[in-house]
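Chemist: could you work out the structure for the sequence below:
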Amino acid sequence: MENKHHIGVFGGTFDPVHEGHIRIAEAVLACTRLDLFLFVPAYLPPHKRVPVAPFHHRVAMLELALDEKNRTGWPGPGQVEVVISRIEAELKTPSYTIDTLKGLEGRLGPAVFHLVIGADSLVELHLWYRYGEILQRCHLLVAARPGISPAAVQDAIDRLPGGYVRHGSSNIWRSSVPGSNRTITYIDSVQVPVSSTRIRQELAAGRRPAMVAPVVLEYIEKHGLYRCQGEETGD
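Modeler: Next comes the predicted model:
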């Protein structure tokens, strides 16, 4: 391992945070040695609709979910610190990933960043703003998602610059660019068929979704979130 801190960066709207988000973090921490794991709620995401819940509510729900999980413990070697970064509220909008990474570099100093995304985001990564720079600045940790086949993951990787080559029969691809050590790791141990969109629909219908922590549901009910909404898409 390089003599630098290894930092996981898990961005999303978390609108609201649900068990699928927690399980992705658990799967990443179980197979990757990190010193710090950041949940980074988007302030104003460029590729999605405006979040239903305001930023401060989404952060508060994340705090409740993570406080509960921090008490029971996270998997993986060592004592990784799992925290929330509010950096996107401090940066210009919309919240482009490349700007978030550069902002984190400026605040945290020399580090090796590992960007956590879903396989559904991987297949669209070539459409992201300055995606080539993202690949130069970090490793990718890609969580499996329902409906995205391993073949689709391979096709998406083949489209990316960097000449990524699969390492034997593993789920790790390494850049073939001279001097680059960037990798893409596909984590197929987690596939949770849940989305924030479906959860919001259930909440709007007056139901209590099973994949949301009780403390988060209590917060949602207390503040009257997601009671009424139209058609939308989201994570």
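
Chemist: from here on, contacts and neighbour counts on C-alpha atoms
Modeler: Will do.

Chemist: confirm residue 14 sits in a strand?
Modeler: No: read with DSSP: H, G, I helix; E, B strand; the rest coil, residue 14 is coil and lies in no strand.

Chemist: also this sequence, please, to line up against the first:
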Amino acid sequence: MHVIYGGTFDPIHHGHLRLAVELRERLGVSEVALMPCHVPPHRDVPGATSAQRLALLELAIASEPGLTLDDRELGREGASYTAETLTQLRAEIGPDKPLAMVLGTDSFAGFDRWQEWERIPELAHIVVVQRPGPGLAPDGVPAKLLSQRSVERVEALFRAPCGHILQLDPPLLDISATGIRDRILSGHSPRYLLPDPVWREIQRQRLYGA
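Modeler: All right, here's what the predicted structure looks like:
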């Protein structure tokens, strides 16, 4: 199964990396591909450029063979739309190989506002990672989609190329990229919240106000 874990990664930190390792182990796959977006359509412009965020990601996963990098969205002009990315991936891996994308519950709560969101379950499985917050509105489209497509076992994802939704509740490190950026801007050290090579490169390039 091909698994993609997308995000802004602004900057990449140990919370992202620990979740990626948890996903690899719980889903029983050899690799999880981290996919940085170019221009996120549902949040503010990143504090670092696409090239800078990519360089930080490369440093972060250099010693972890189970985590790979897919930078296809960085080569596009304009916003990064998931349906477009999944269409491209599906064409590459063929119609029969299982493909899964990872979302937090906070992102999945607004899933029906995504461009061409109806196409996404026809292209890939969705792995929803539980995150702190109010959860899904019971009468909303995401909750209905979950009730229609939910599976309880990972094995179900391997038996079909797409269409299922699996909920996972892995232990999460309470680290946020926003908190790291704020810490750096205020002159405080973010060490141990993100890999040392990433922090050294942030300092070298004076990113986020370092």
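
Chemist: now the biggest helix by length in structure 2: buried residues?
Modeler: Secondary structure of structure 2 read by DSSP state H shows that its longest helix is helix 14-27. By 16 or more other Cα atoms under 10 Å, the buried positions in helix 14-27 of structure 2 come out as 14-17, 19-24, 27.

Chemist: how big's the offset between the next helix or strand after it and structure 1?
Modeler: Under the assignment DSSP states H and E, the closest C-terminal helix or strand after helix 14-27 of structure 2 is strand 32-36. Following the fit onto structure 1, the mean deviation recorded for strand 32-36 of structure 2 is 1.1 Å by mean Cα distance after the TM-score superposition for structure 1.

Chemist: equivalent range in structure 1 for strand 32-36 of structure 2?
Modeler: Residues 37-41 of structure 1 are where strand 32-36 of structure 2 aligns, with TM-score structural alignment as the criterion.

Chemist: which residues touch that stretch?
Modeler: In this structure, residues lying in contact with stretch 37-41 of structure 1 by Cα atoms under 8 Å, 6 or more residues apart in numbering are 7-14, 55, 58-59, 80-88.

Chemist: just the buried members of the residues you listed?
Modeler: Buried positions within these, assessed by neighbour count (16+ other Cα under 10 Å), are 7-14, 55, 58-59, 80, 82-88.

Chemist: what's the angle between the helix with the most length in structure 1 and helix 19-31?
Modeler: Within structure 1, and with DSSP H defining each element, the longest helix by residue count is helix 55-72. If you take axes from the mean of the first three to the mean of the last three Cα atoms, to 10 degrees, helix 55-72 of structure 1 sits at 50 degrees to helix 19-31.

Chemist: and helix 55-72 of structure 1, what's buried?
Modeler: Using 16+ other Cα under 10 Å as the test for burial, helix 55-72 of structure 1 gives 55, 57-59, 61-66.

Chemist: so what corresponds to residue 76 of structure 2 in structure 1?
Modeler: Alignment note (TM-score structural alignment): residue 76 of structure 2 maps to residue 91 of structure 1.

Chemist: that should have said residue 169 of structure 2, apologies.
Modeler: Under the alignment by TM-score structural alignment, residue 169 of structure 2 pairs with residue 188 in structure 1.

Chemist: ok, now which ones touch that match?
Modeler: Contact analysis of residue 188 of structure 1 by Cα under 8 Å, 6+ apart lists 143-144.

Chemist: hmm, try it at 6 Å
Modeler: Contact partners of residue 188 of structure 1, counting by Cα atoms under 6 Å, 6 or more residues apart in numbering, are residue 144.

Chemist: gap between it and residue 61 of structure 1?
Modeler: 27 Å (Cα to Cα, to the nearest Å).

Chemist: distance of the residue opposite residue 54 of structure 2 in structure 1 once aligned from residue 83 of structure 1?
Modeler: Pairing criterion TM-score structural alignment: the partner of residue 54 of structure 2 within structure 1 is identified as residue 59. Taking Cα to Cα as the criterion, residue 59 of structure 1 is separated from residue 83 of structure 1 by 11 Å.

Chemist: that concludes my questions; thank you for your assistance.
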